[in-house]
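Peer 1: show me how the following folds:
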Amino acid sequence: MSNKTVGIVGGGQLGRMLAMAAARLGFHTIILEPQDKCPASQVAGSQITAAYDDSDALQTLAVLSDVITYEFENVPVAAARKLAEKTPVFPPPEALEISQDRLSEKTFLRECGIGTADFFAVDSQLEVDEALAKLGGSGVLKTRRLGYDGKGQRVFKDPGAGTARAYDDLGGVPLIMESLVPFVAEISVIAARSPAGDIVSYDPARNVHSDGILRRSNVPAGLNGDTLDAARSSAATLLERLDYVGVVGVEFFVLDDGAVLANEFAPRVHNSGHWTEAACAVSQFEQHVRAICGLPLAACDRHSDCEMENLIGDDINRLDAFLEQPDTVVHVYGKAETRPGRKMGHVTRLIRP
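Peer 2: Below you'll find the predicted structure:
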């Protein structure tokens, strides 16, 4: 294992935590990231500083790596496919491609028998109005690509509200209109699948968002066992249909009758799984490295209940206070600049019986 190298496309905080987990297992890591001195470079073995679609950089990464993964879902699919011609890439580029387009993603989930909100493709202002009318005047309009943390969205709640310029205001790009889901809770499942097809999943977390950004994740979720089992079963179905290898994060809406609807999936380690770093023997990051490197998957049992809180923007200025709190695990991402809405770190508070 000490002679093996894991290539990671992307040098943000998720790449950083993957590199740390890989090192604990004896693997070398190499990062492909255009930003010099990125968070992952502080802990990885080396960095290729180049664009994600740079042909020479991709060739170098493929030659130097035994297996390649990625830390975010907006990696160019063509780049992932080019890498896969020479070196195994996990999760598979097919999962990356589906997740990058909300219409393809929702369609695929439905094909897997997994429930979602109602949705319509929207490619003009006329289609905005038509889709909204079909949904009774309320819905959420989203860009199909490149949206994250609530960006690239517009919500319509009042059937009488106008939609003028909604299409142009979101860039005049392909959009999707989704029905507003009357959810009572949001949860996520972090699950992993091995090359042999073994699947494990962590306890679903209950998530709270603010301005489209995850603020807190609590485990246990405090919901009916049948609801949690349904979410885990849906995540397992998704992994099997994609012939997936690695960790996935699947977000769900919980309805008042306990049913779940999938919102989206991320083909990577996930923010709502950061709590596993503190409350489980094996974190989602180590689990991902185990999966992509063909090592045995670990049990996902937790030893403590917990609450994970993201440190967003100026929250990082409260670091001293967090460090003084008992049973609290602090992780700072090493980003040089604090900006509003930027994830600077997270803390996980362990809740002892």
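Peer 1: alpha carbons only for contacts and neighbour counts from here, please
Peer 2: Fine.
Peer 1: by residue count, what's the longest helix in this structure?
Peer 2: Scanning the chain for the helix with the most residues, using DSSP state H, yields helix 225-241.
Peer 1: what angle separates the helix or strand following it from helix 225-241?
Peer 2: Note on helix 225-241: by DSSP states H and E, the next helix or strand toward the C-terminus is strand 246-254. If you take axes from the mean of the first three to the mean of the last three Cα atoms, to 10 degrees, strand 246-254 sits at 140 degrees to helix 225-241.
Peer 1: strand 246-254 packs against which elements?
Peer 2: strand 185-193, helix 225-241, strand 260-266, helix 284-292 (3 or more Cα pairs under 8 Å, 6 or more residues apart in numbering; DSSP states H and E).
Peer 1: what helices or strands is the longest one leaning on?
Peer 2: The criterion is 3+ Cα pairs under 8 Å, 6+ apart, and the helices and strands that helix 225-241 contacts are strand 185-193, strand 246-254, strand 260-266.
Peer 1: which stretches of the stretch 101-250 of the chain form helices?
Peer 2: Assigned by DSSP state H, counting those that start in this stretch, the stretch 101-250 of the chain shows helices spanning 102-111, 125-134, 166-169, 225-241.
Peer 1: adding distance to Glu71 and mean neighbour count, write those out as CSV.
Peer 2: Shown next, in CSV, are these (distance: least, Cα to Cα, whole Å; neighbours: other Cα atoms under 10 Å):
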stretch, distance to Glu71, mean neighbour count
helix 102-111, 18, 19
helix 125-134, 33, 17
helix 166-169, 29, 16
helix 225-241, 18, 19
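Peer 1: can I get the ones you listed in a markdown table with distance to Arg302?
Peer 2: As requested, the helices of the stretch 101-250 of the chain are exported to a markdown table (distance: least, Cα to Cα, whole Å):
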| stretch | distance to Arg302 |
| --- | --- |
| helix 102-111 | 29 |
| helix 125-134 | 43 |
| helix 166-169 | 45 |
| helix 225-241 | 16 |
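Peer 1: let's have the helices and strands packed on strand 246-254 in a markdown table, adding distance to Glu251.
Peer 2: Shown next, in a markdown table, are the helices and strands packed on strand 246-254 (distance: least, Cα to Cα, whole Å):
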| stretch | distance to Glu251 |
| --- | --- |
| strand 185-193 | 4 |
| helix 225-241 | 9 |
| strand 260-266 | 5 |
| helix 284-292 | 16 |
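Peer 1: one more sequence to fold, the one below, so I can look at both together:
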Amino acid sequence: MLPAGSTIGILGGGQLGRMMAMSALQLGYKVIGFAPEGDNVAAEACGDFVTADWDDTAALSDFAARCDVVTWEFENVPLGTVAALPQTLLPCPARALEVAQDRLNEKAFAADHGGTPAPYARVDSAADFEAALTRIGTPGILKTARDGYDGKGQWRVRSSLEASGVHFPGVTCIYEGFVTYETEFSVILVRSISGDVRFWDSTANLHDGGMLTQSLLPAGDRVEAQVGEARALAAKIADALGYVGVLTLEFFATRDGPVFNEMAPRVHNSGHWTIEGAATSQFENHIRAICGLPLGGTATRFESIDMRNIVGDDALNAHAILAEPGEPHLHLYGKREAREGRKMGHVTRVGHALR
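Peer 2: Here you go, the predicted model:
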């Protein structure tokens, strides 16, 4: 159990790191961040922040010497960066990053543990892409196997005619067949160092252009009927990885059961509602887990919850939301530039409190 006053190191400088740091401060910890040059909004919530390249071994060594435990706020931290740190500082094995950083690896990993992914094929060339189109058909989606998020590095193929306009980008990709589904949903769990696992309620998630726009509770009958099976897979994966902290798996709710989409070994956008809406937020429970503290309860506190992302220029007048009905809880991330498609904050509205 890490005592108050100890130092938590966070790899990454985005809004997830910012909210993790705020929870760490609440629990009496110090926080040091580490990330390359950029709009590192997490720095505002950290006692110190190291701005250096991921492969700067001297900077990493100095960072590690000042930390009692280290975690990450996004899944694309280079594996070499994590390997350069003393492994005793990492409560969660880097294997979780290794699996999640490659879409082909994560699909195979989920399938090996009993999950059902969408039909998919590895694509290393234009010829592979043609073969995948023939075997899996359309509609489908071509994605880079590594990197890319919120719809980036993805090309939708709605028909064989449209496929002629989609060209292999020159890096290893995955081609996935579309799944007919009622809604998408998340399973978010927290796992302690001792292996205790707790789940938050699963939200129905709405997307636009590959980016999450809204998460809703209740999630609907279809999700409720399938969440048990999805949780079983998530727990099995967490145990197999020896995972510590918050882990997220995303699913499609179909007529034939939950179809695995992807995993994120970190706190997740679809869990932002837990700040106001759950007994303990995903951010606080992540800090509790990596520090060896008792986990907090995950029960939902309200009859209904509506979390929406604030994207791009919508952030410029976001404070007007506070005058709207529905008890809005506004979170702005402090980003300097409101670019199109960039998450600038979120707002959570809650219904009547559960008794």
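Peer 1: can you pull the TM-score for these?
Peer 2: In this superposition the chains share a TM-score of 0.95, using TM-score structural alignment, normalised by the length of structure 1; 348 aligned residues with a Cα RMSD of 1.4 Å.
Peer 1: before we move on, the earlier item: of all the helices and strands packed on helix 225-241 of structure 1, which one is nearest Asn218 of structure 1?
Peer 2: Of all those, it is strand 185-193 that lies closest to Asn218 of structure 1, at 9.3 Å by Cα to Cα.
Peer 1: which neighbouring elements make contact with the closest one?
Peer 2: Counting contacts by 3+ Cα pairs under 8 Å, 6+ apart, strand 185-193 of structure 1 packs against strand 199-201, strand 205-210, helix 225-241, strand 246-254, helix 284-292.
Peer 1: mind redoing it with 6 Å?
Peer 2: strand 199-201, strand 205-210, strand 246-254 (3 or more Cα pairs under 6 Å, 6 or more residues apart in numbering; DSSP states H and E).
Peer 1: got a list of what the residue mapped onto Cys280 of structure 1 from structure 2 touches?
Peer 2: Under the alignment (TM-score structural alignment), Cys280 of structure 1 maps onto Ala278 of structure 2. Ala278 of structure 2 is in contact with 298-301, counting by Cα atoms under 6 Å, 6 or more residues apart in numbering.
Peer 1: how far does the helix or strand Val99 of structure 2 falls within sit from the chain's center?
Peer 2: Assigned by DSSP H and E, Val99 of structure 2 belongs to helix 95-100. Counting by Cα atoms, centre = their mean, to the nearest Å, helix 95-100 of structure 2 is centred 13 Å from the centre of its parent chain.
Peer 1: just stretch 118-131 of structure 2 next, same as before
Peer 2: Here the centre of stretch 118-131 of structure 2 is set off from its chain's centre by 26 Å, with Cα atoms, centre = their mean.
Peer 1: measure it end to end?
Peer 2: Length of stretch 118-131 of structure 2, first residue to last, Cα to Cα, to the nearest Å: 17 Å.
Peer 1: go on, stretch 241-261 of structure 1?
Peer 2: 18 Å.
Peer 1: buried sites along that stretch?
Peer 2: Neighbour counts using 16 or more other Cα atoms under 10 Å place 242-255, 258-261 of stretch 241-261 of structure 1 among the buried residues.
Peer 1: now swap in stretch 49-57 of structure 1 and tell me
Peer 2: Residues 49-53, 57 are the ones in stretch 49-57 of structure 1 that count as buried (16+ other Cα under 10 Å).
Peer 1: excluding chain neighbours, give the residue nearest to the residue most central in space within structure 2 in space.
Peer 2: In structure 2, the centroid-proximal residue (Cα atoms, centre = their mean) is His268; its distance is 3.5 Å. Distances taken as Cα to Cα, 6 or more residues apart in numbering place Thr248 nearest to His268 of structure 2, at 6.6 Å, with adjacent residues excluded.
Peer 1: dump the residue contacts of the one you found.
Peer 2: 187-188, 263-264.
Peer 1: still on that earlier bit, list of residues touching the helix holding Val99 of structure 2?
Peer 2: For helix 95-100 of structure 2, using Cα under 6 Å, 6+ apart, the contacting residues are 75, 105-106.
Peer 1: of the residues you listed, which is the nearest to Glu337 of structure 2?
Peer 2: Glu75 (23.1 Å).
Peer 1: residue in structure 1 matching the closest one?
Peer 2: With TM-score structural alignment as the matching criterion, the partner of Glu75 of structure 2 in structure 1 is Glu73.
Peer 1: and that match, how close does it get to Glu97 of structure 1?
Peer 2: 8 Å.
Peer 1: same check, this time on Thr107 of structure 1
Peer 2: Using Cα to Cα, Thr107 of structure 1 is found at 13 Å from Glu97 of structure 1.
Peer 1: before we move on, the earlier item: mind checking the SS state of the match of Glu75 of structure 2?
Peer 2: Here Glu73 of structure 1 is coil, with the state taken from DSSP: H, G, I helix; E, B strand; the rest coil.
Peer 1: ok, which stretches of the stretch 251-355 of structure 2 are strands?
Peer 2: Listed in chain order, the strands of the stretch 251-355 of structure 2 (DSSP state E, counting those that start in this stretch) span 257-264, 305-311, 328-332, 343-350.
Peer 1: swap that for the stretch 1-150 of structure 2, sorry
Peer 2: Shown for the stretch 1-150 of structure 2, the strands assigned by DSSP E, counting those that start in this stretch span residues 7-11, 30-35, 48-51, 69-72, 120-123, 140-144.
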